[in-house]
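>>> fold the following and give me the result.
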Amino acid sequence: MNLRLLAAIYAGQVRDKAIVADEFLYYADLLASLRHDEIVLLGTLLRNSTAYNGDTIYGNEPMHRTRSELVPDVFAVPEDYNAALGALLRTGLVSTQAIGGSIGGGPSMVYHATSLLRRLNALAEIEGVMSREQASTARAEST
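This next block holds a predicted model:
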């Protein structure tokens, strides 16, 4: 899936007539480090944090919807989901913010899709690439 994403990014840069070697190489390095479940998490989080009109949805709601979609189908337990979100901080594709906190309770961490993730998705729609990957895998398994 990493190679499909990279190919889609290249195609997106060609489409936008904005092929920049440094940017392409940056995306290549970034995508090479992603695990399959992290890519699924990024696409799902981005979808859940984008309103129908394209505006960003902030707060806990996108995370709650994403977690309910991915646990236990992609991540066996919530702790694995949380660990993947934490690991994605290394990429700059997600950011975190502590919210809440009161006497006897600490703050909770909320993760957000960043403008870098949105820019990457504009070049290569992540969930579209995931769909094509699933269709390709299904065809290969049926032959």
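
>>> going by C-alpha atoms from here, please, whenever you check contacts or count neighbours.
Fine.

>>> ok, residues contacting stretch 2-18?
Stretch 2-18 is contacted from outside by 19-20, 24, 27-28, 31-32, 34, 36, 120, 122-126, 129, 133, using C-alpha atoms under 8 Å, 6 or more residues apart in numbering.

>>> that stretch: how far from the chain's middle?
A distance of 16 Å separates the centroid of the chain from that of stretch 2-18, by C-alpha atoms, centre = their mean, to the nearest Å.

>>> one more: stretch 38-51?
Stretch 38-51 has its C-alpha centroid displaced from the chain centroid by 5 Å (C-alpha atoms, centre = their mean).

>>> over to stretch 32-45?
Computed by C-alpha atoms, centre = their mean, the separation of stretch 32-45 from the middle of its chain amounts to 5 Å.

>>> one more to put side by side:
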Amino acid sequence: MTLLPDFIGDIAASASGLPFGKAVSSLVEGVWRKRQERAKEVFLDEMRRGNLPPSYVQVDDETIAILLRFNRAAMEGAAKRNLRLMARVFVGMARVHSIQADEFLSLADSLSSLRREEAVVLADLLCAFKAIEDGLIENNQKNVNAFQEAKEKSMARLSINEEGYLSFCGSLLRTGFVLSISGFDGGVYIASPMGKRLAKLVEIEAIDLDA
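Predicted coordinates for the structure are as follows:
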């Protein structure tokens, strides 16, 4: 039976046979090896943090699809914080015995492109909305209060004004993790069902977003 750490380490073998000259291929392969080593380190570190032994995870079609997507993000140069977020999604799924490649791929597409500032704003939003039950109600005062709490926290952490904060909220709309609701001066952004699902799988606020 193939063990998870072995599989993660072997994925990099697919980097051979690159369509470049010998000198360029050597440089590219060197970069890929470094990124693959970092990816493996991050993935296994997050499994340890989540008290998830590698032997606990079966390497099947779902797991392979997830690891290939994780590896692609690493090869494309995703920041370590983004890789940690993706790895924690996998750990969260494994802990509840629900490893689903389709869901992971959807979340990974949004997580892999997050800039640091967006990750901070998202983390604070999801943390503030954890106390609100599922089922979004427009113009609900609880949504407004949670948004104000997240806004103040992020503005202090990032040393930005309200205009800058709202611009980052607006850019997060592309991820599907947040929604914008109307009827308030300046607009209010709230956690979407997809964002709340992410919050159930990952304690995003606990991740070192400066890494």
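
>>> list only buried entries from the contacts of stretch 2-18 of the first structure.
Among those, those classed as buried by 16 or more other C-alpha atoms under 10 Å are 24, 27, 28, 31, 34, 120, 123, 124, 125, 126, 129.

>>> can you tell me the SS state at residue 209 of the second structure?
coil (DSSP: H, G, I helix; E, B strand; the rest coil).

>>> thought it was touching residue 118?
No: here residue 209 of the second structure does not reach residue 118: they are 9.9 Å apart, not a contact under C-alpha atoms under 8 Å.

>>> in helices, which of the buried ones among the contacts of stretch 2-18 of the first structure fall?
Judged by DSSP state H, helices contain the following of these: 24, 27, 28, 31, 120, 123, 126, 129.

>>> can you give me the strands in the second structure?
Remark: strands assigned in the second structure by DSSP state E are 178-181, 188-191.

>>> got a markdown table for those, with mean neighbour count and distance to residue 48 of the second structure too?
Below are the strands of the second structure laid out as a markdown table (neighbours: other C-alpha atoms under 10 Å; distance: least, C-alpha to C-alpha, whole Å):
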| stretch | mean neighbour count | distance to residue 48 of the second structure |
| --- | --- | --- |
| strand 178-181 | 18 | 30 |
| strand 188-191 | 25 | 29 |
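
>>> got TSV for the ones you listed, with distance to residue 35 of the second structure too?
Below are those laid out as TSV (distance: least, C-alpha to C-alpha, whole Å):
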stretch	distance to residue 35 of the second structure
strand 178-181	30
strand 188-191	32
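
>>> nearest to residue 171 of the second structure, of these?
Of all the strands of the second structure, strand 178-181 sits nearest to residue 171 of the second structure, with 9.7 Å by C-alpha to C-alpha.

>>> which residues in the first structure does the closest one align to?
Mapped onto the first structure using TM-score structural alignment, strand 178-181 of the second structure covers residues 94-97.

>>> mean shift of that stretch relative to the second structure?
Mean deviation of stretch 94-97 of the first structure relative to the second structure after superposition (mean C-alpha distance after the TM-score superposition for the first structure): 0.7 Å.

>>> what's the counterpart of residue 34 of the second structure in the first structure?
Checking with TM-score structural alignment, residue 34 of the second structure has no match.

>>> show me where the first structure has its helices.
Under DSSP H, the first structure gives helices at 2-15, 21-32, 36-48, 61-70, 78-88, 115-123, 126-142.

>>> mind listing what's buried along stretch 70-77 of the second structure?
Applying 16+ other C-alpha under 10 Å to stretch 70-77 of the second structure flags 70, 71, 72, 73, 74, 75 as buried.

>>> wait, which of those is closest to residue 188 of the second structure?
The shortest approach to residue 188 of the second structure among those belongs to residue 73, at 31.2 Å (C-alpha to C-alpha).

>>> and the gap between the closest residue to the closest one other than its chain neighbours and residue 207 of the second structure?
Closest residue to residue 73 of the second structure apart from its sequence neighbours, by C-alpha to C-alpha, 6 or more residues apart in numbering: residue 112 at 6.4 Å. Relative to residue 207 of the second structure, residue 112 of the second structure is positioned 15 Å away (C-alpha to C-alpha, to the nearest Å).

>>> and for residue 115 of the second structure?
Distance of residue 115 of the second structure to residue 207 of the second structure, computed by C-alpha to C-alpha: 14 Å.
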